[in-house]
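In: Sequence first, then the predicted structure:
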Amino acid sequence: MSSKKRLVNTLCVHAGNLEDEKYGGATSPIYTSTAYDYRGEGTNLYPRYFNTPNQVALAQKIAALENCEAGLIFGSGMAAISAIFMAFLKTGDHVILQRAIYGGTSHFVDAEFTNLGIEYSFVEQVNSESLKAHLKENTKMIYIETPSNPLLEVVDMTVVSAFAKANSLISVIDNTFASPINQNPADFGIDIIIHSATKYLGGHSDICAGTVSSSQKHMDQIWKTAKNYGGSLSDQTVWLLERSIKTLGLRVKRQTRNAKKLARFLEKHPSIKRVNYPGLKSHPDHKIAKAQMHGYGGMMSFEFKESINHSRFLEELQVIKVALSLAGVESTILAPTETSHSLLTPQQRKDQGITDQLLRFSVGIEEVSSLIEDIERAMEKSRKIAK
């Protein structure tokens, strides 16, 4: 694990704060207006332009956490992802994408790129050889997600950034699963960093948002496209997200510690076929994760043996919530085949190793003992009776 020390909690609390100059309040004031005086110096303020006081302040906080020059806040993670694609790709261009990425992103690419005349290639294993094999004269971008959803595959970001720079490509990463607390792709040369802020940044399962961090040069181009698509976030939600991020470091540290303990427990359990967690030495990408992550995160997935009825298991859980989304303070679990990757074809899921017995587990801040007890009780009640 990286030995680099960052004042993450100080950044979470203080970076990009709006000062309450009138009353000296400890929290940022909230500006909800959609109509501002346009006279005088400066840019016209308008929510769709991503430049209202609360939007700008939060973008600065996100950029600081990701060690980038600039940030932008969107209405959802997919709004951020689609804005990146549309800002840098045009008809006739080609993009290389990691196969193991969020199902919504894969679906967007399959559903929209052909209509737009954009070529794309999915690669199973992201390394120098696979990138070179798929490189074309019209390739403009490499898009990765590490750790990936839902199998927690880890990609070597140094390899990706070096290849991108050597071939004048833009490198983009979905950093949602790691969060800025556990991983900072800009330090490894990645150009553009995306988060579904609905997840760890929001952290309480009550905010839908997305973020992008990059150099100012790249952000200027992103902004030109983003303002046309209208994917901005209301200032009320911006303010709530800013408040949530103040505890990001504390929450993620606890979730990461819990997840490592739970991964070890599950790995030894006789009813579990495999556990996907980069913090385990048995994980095929453990060494890469150790080299580029500050912590291994609160996300994992595991696959039951056939002796467990996974649907019944979900019904029997009492502490862990069966729910969409992830990274809240409460532990949640879901079946990717029925949710995050349901838009993929059965063959596509099979190719990625996503089976019906696979569950994605987002570990919360509860005591580990209560989570283990809940899992053991649910497994016992969902065990299939041998005929």
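Out: Yep, that arrived.

In: can we go C-alpha only for contacts and neighbour counts from here?
Out: Will do.

In: what residues are up against the closest residue to Thr139 other than its chain neighbours?
Out: The shortest distance from Thr139 to any non-neighbouring residue, by CA to CA, 6 or more residues apart in numbering, is to His94 (4.3 Å). For His94, the contact set (CA atoms under 8 Å, 6 or more residues apart in numbering) comprises 118-121, 136, 138-141.

In: In ChimeraX, select just the buried ones from those residues.
Out: Listed next is the ChimeraX selection for buried residues among these, using 16 or more other CA atoms under 10 Å:
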select :118,119,120,121,139,140,141
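
In: Of the contacts of His94, which is the nearest to Ser196?
Out: Using CA to CA, Met141 is the member of the contacts of His94 that sits closest to Ser196, with 20.0 Å.

In: is it fair to say the closest one lies in a helix?
Out: No. Counting by DSSP: H, G, I helix; E, B strand; the rest coil, Met141 falls outside a helix, being strand.

In: mind listing what it touches?
Out: 94-96, 164, 169-172.

In: if you set the cut-off to 10 Å instead, what comes out?
Out: Residues in contact with Met141 (CA atoms under 10 Å, 6 or more residues apart in numbering) are 85, 88-89, 93-97, 120, 135, 164, 167-172.

In: Check Arg377 too.
Out: Listed by CA under 10 Å, 6+ apart, the contact partners of Arg377 are 313, 316-318, 371.

In: That one: which element?
Out: helix 368-381 (DSSP states H and E).

In: and what of Thr237?
Out: Applying DSSP H and E as the criterion places Thr237 in helix 235-245.

In: Against that first model, consider the following:
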Amino acid sequence: MSDKKFETAAIRHQLERSNQKEHSVPIYATSSFKFEDAEDARSLFAEEKEGNIYSRYSNPNNDEFIQKMCLLEGGETGMAMASGMAAMYTSMAAFLSSGDHVVASRSLFGSTHQILTKLLPKWGITSTYVDILDDEGWEKAITPKTKMIFLETPSNPALDLIDLEKICQLAKSKGIIVNVDNCFATPYLQNPIKWGADIVTHSATKFIDGQGRVCGGAIITSEELFPEIKFMARHTGPSMSPFHGWILSKSLETLAVRMDKHCDNALKLASHLEGNDALSQVRYPFLPSFPQYELAKKQMKQGGGIVTFELKGGIEQGRKFLDALKMISLSANLGDTRTIATHPASTTHSKLLEEERLAVGITPGLVRISVGLEHIDDIIEDIEQALVASK
């Protein structure tokens, strides 16, 4: 983190401007860059000095975005990626070889699960899942071939938390890389590197963009680990477009104020829904009734913008509830200014087997609400009327 406060660093860190003295950085819509002379070209390709060669490698807009992300996460360096899943895959593939082993939290985003169970095994890379609440399971799952621990906290969509300090201490004692998907919390609410994580990954598509406009991802790490990530990304091409880098850099300028409102609305919604007779449970990390409330207070600034609840009527009531919503959007995305309702069992996690979904708390009646920035009274009113209509 820079010596500036979060909000100031997100707004005031910027690349040098051109001789036009523009206040806002322009979009560098170029595929390549000119060299001063033959020696300049040679030294850039030899990586003897920093500079732009080709936008698949680097681009000023993406550089500004990732530099801001490093400042906000407390990392040393990183790379902007075309999507969140490009970030997840690249951050794994850069370090894993045939015969290696990954220990992962059982509750993961559906596509991350597919990487671990369907893609990596093609190259002889195995993985073991650990139940998030099984404190002893992490150490038991580690083998001499374990190269990486990959986890989400809060998890998608159950909002289970993992004690980052404890996991990172365990991994450090065994020389294992810890890779944390920090998408739900954002760097404003949680900094895994502070607790000892080696790599932090993001789907910038979500709260970092915050308005449902672009896809993007980010990998934040140390100077020591970065060369492997840089090599993998340069030669496989999951690069972010300059336009998206420009948007996401501007988005970071409002991240703090947006997350404050997301969190405030989410806590008010969760508190209001507790005790509703149509629901068997309401989950939100900063609710005092949340099983891991103390851990949430320890490693998160606020509880985030996601609330989940379980409809007593299961899948049928879930469908009726979604169909009865009048204002809230139905979408598989999250982190938007607009409140979004998602049914994970039939969308984001539908590729998992039923027993796999149940193992991570994704029951047929589970609904995930990405709480937006509308007035909280209007959000509550729409959910309340849909609950009544779905009974």
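Out: Right, received. Where do you want to start? Everything numeric in this text was worked out from a predicted model, so none of it was measured.

In: Let me see the TM-score of these two.
Out: The TM-score (TM-score structural alignment, normalised by the length of structure 1) is 0.94; 377 aligned residues with a CA RMSD of 1.5 Å.

In: Whichever of the contacts of Met141 of structure 1 end up buried, select them in PyMOL.
Out: With 16+ other CA under 10 Å as the criterion, this PyMOL line picks the buried residues out of the contacts of Met141 of structure 1:
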select buried, resi 85+89+93+94+95+96+97+120+135+164+169+170+171+172
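
In: Which contacts among the contacts of Met141 of structure 1 does structure 2 share?
Out: By both residues aligned by TM-score structural alignment, their matches' CA atoms under 10 Å, those still in contact after alignment to structure 2 are 85, 88-89, 93-97, 120, 135, 164, 168-172.

In: Could you list which of those residues belong to strands?
Out: 94-97, 120, 170-172 (DSSP state E).

In: of the residues you listed, closest to Gln348 of structure 1?
Out: Checking those one by one against Gln348 of structure 1 (CA to CA), the nearest turns out to be Leu97, at 14.5 Å.

In: And the lengthiest helix in structure 2, what does it pack against?
Out: Ranked by residue count, the top helix of structure 2 under DSSP state H comes out as helix 255-273. In terms of contacts (3 or more CA pairs under 10 Å, 6 or more residues apart in numbering; DSSP states H and E), helix 255-273 of structure 2 is packed against helix 6-12, helix 186-189, strand 279-283, strand 306-311, strand 366-370, helix 376-389.

In: what's the spacing between the alignment partner in structure 1 of Ile53 of structure 2 and Lys90 of structure 1?
Out: Aligning on TM-score structural alignment places Ile53 of structure 2 opposite Leu45 in structure 1. From Leu45 of structure 1 over to Lys90 of structure 1 the distance is 29 Å, taken as CA to CA, to the nearest Å.

In: same question, Ile118 of structure 1
Out: Per CA to CA, Ile118 of structure 1 is found 6 Å from Lys90 of structure 1.

In: got it, and Glu119 of structure 1?
Out: When Glu119 of structure 1 is compared with Lys90 of structure 1 (using CA to CA), they lie 10 Å apart.

In: Need the residues touching each of those two.
Out: By CA under 10 Å, 6+ apart, the residues touching both Glu119 of structure 1 and Lys90 are Phe113.

In: can you tell me which residue in structure 1 aligns to Leu287 of structure 2?
Out: Using TM-score structural alignment as the criterion, Leu287 of structure 2 maps onto Leu280 of structure 1.

In: can I assume its match is in contact with Arg264?
Out: Yes. Taking contacts as CA atoms under 10 Å, Leu280 of structure 1 lies within contact range of Arg264: 7.3 Å.

In: If you count surrounding residues, which of these two has more?
Out: Set Leu280 of structure 1 next to Arg264 and count neighbours by other CA atoms under 10 Å: Leu280 wins out with 18 against 15.

In: so who does the more buried one touch?
Out: Here Leu280 of structure 1 is in contact with 260-261, 263-264, 267, 286-287, 296 (criterion: CA under 10 Å, 6+ apart).

In: Could you dump those into a markdown table and include distance to Thr247 of structure 1?
Out: Below are the contacts of Leu280 of structure 1 laid out as a markdown table (distance: CA to CA, whole Å):
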| residue | distance to Thr247 of structure 1 |
| --- | --- |
| Lys260 | 20 |
| Lys261 | 22 |
| Ala263 | 24 |
| Arg264 | 26 |
| Glu267 | 30 |
| His286 | 27 |
| Lys287 | 29 |
| Tyr296 | 18 |
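
In: Is Gly318 of structure 2 part of a helix or strand, or is it coil?
Out: Look at Gly318 of structure 2: counting by three-state DSSP, its state is helix.

In: neighbours around Asp63 of structure 2, how many?
Out: The tally of other residues near Asp63 of structure 2 (other CA under 10 Å) stands at 21.

In: Counterpart of it over in structure 1?
Out: With TM-score structural alignment as the criterion, Asp63 of structure 2 lines up with Val56 in structure 1.

In: Buried residues of the host helix or strand of that match, list them for me.
Out: According to DSSP H and E, Val56 of structure 1 maps onto helix 53-65. Buried positions in helix 53-65 of structure 1, judged by neighbour count with 16+ other CA under 10 Å: 53-65.
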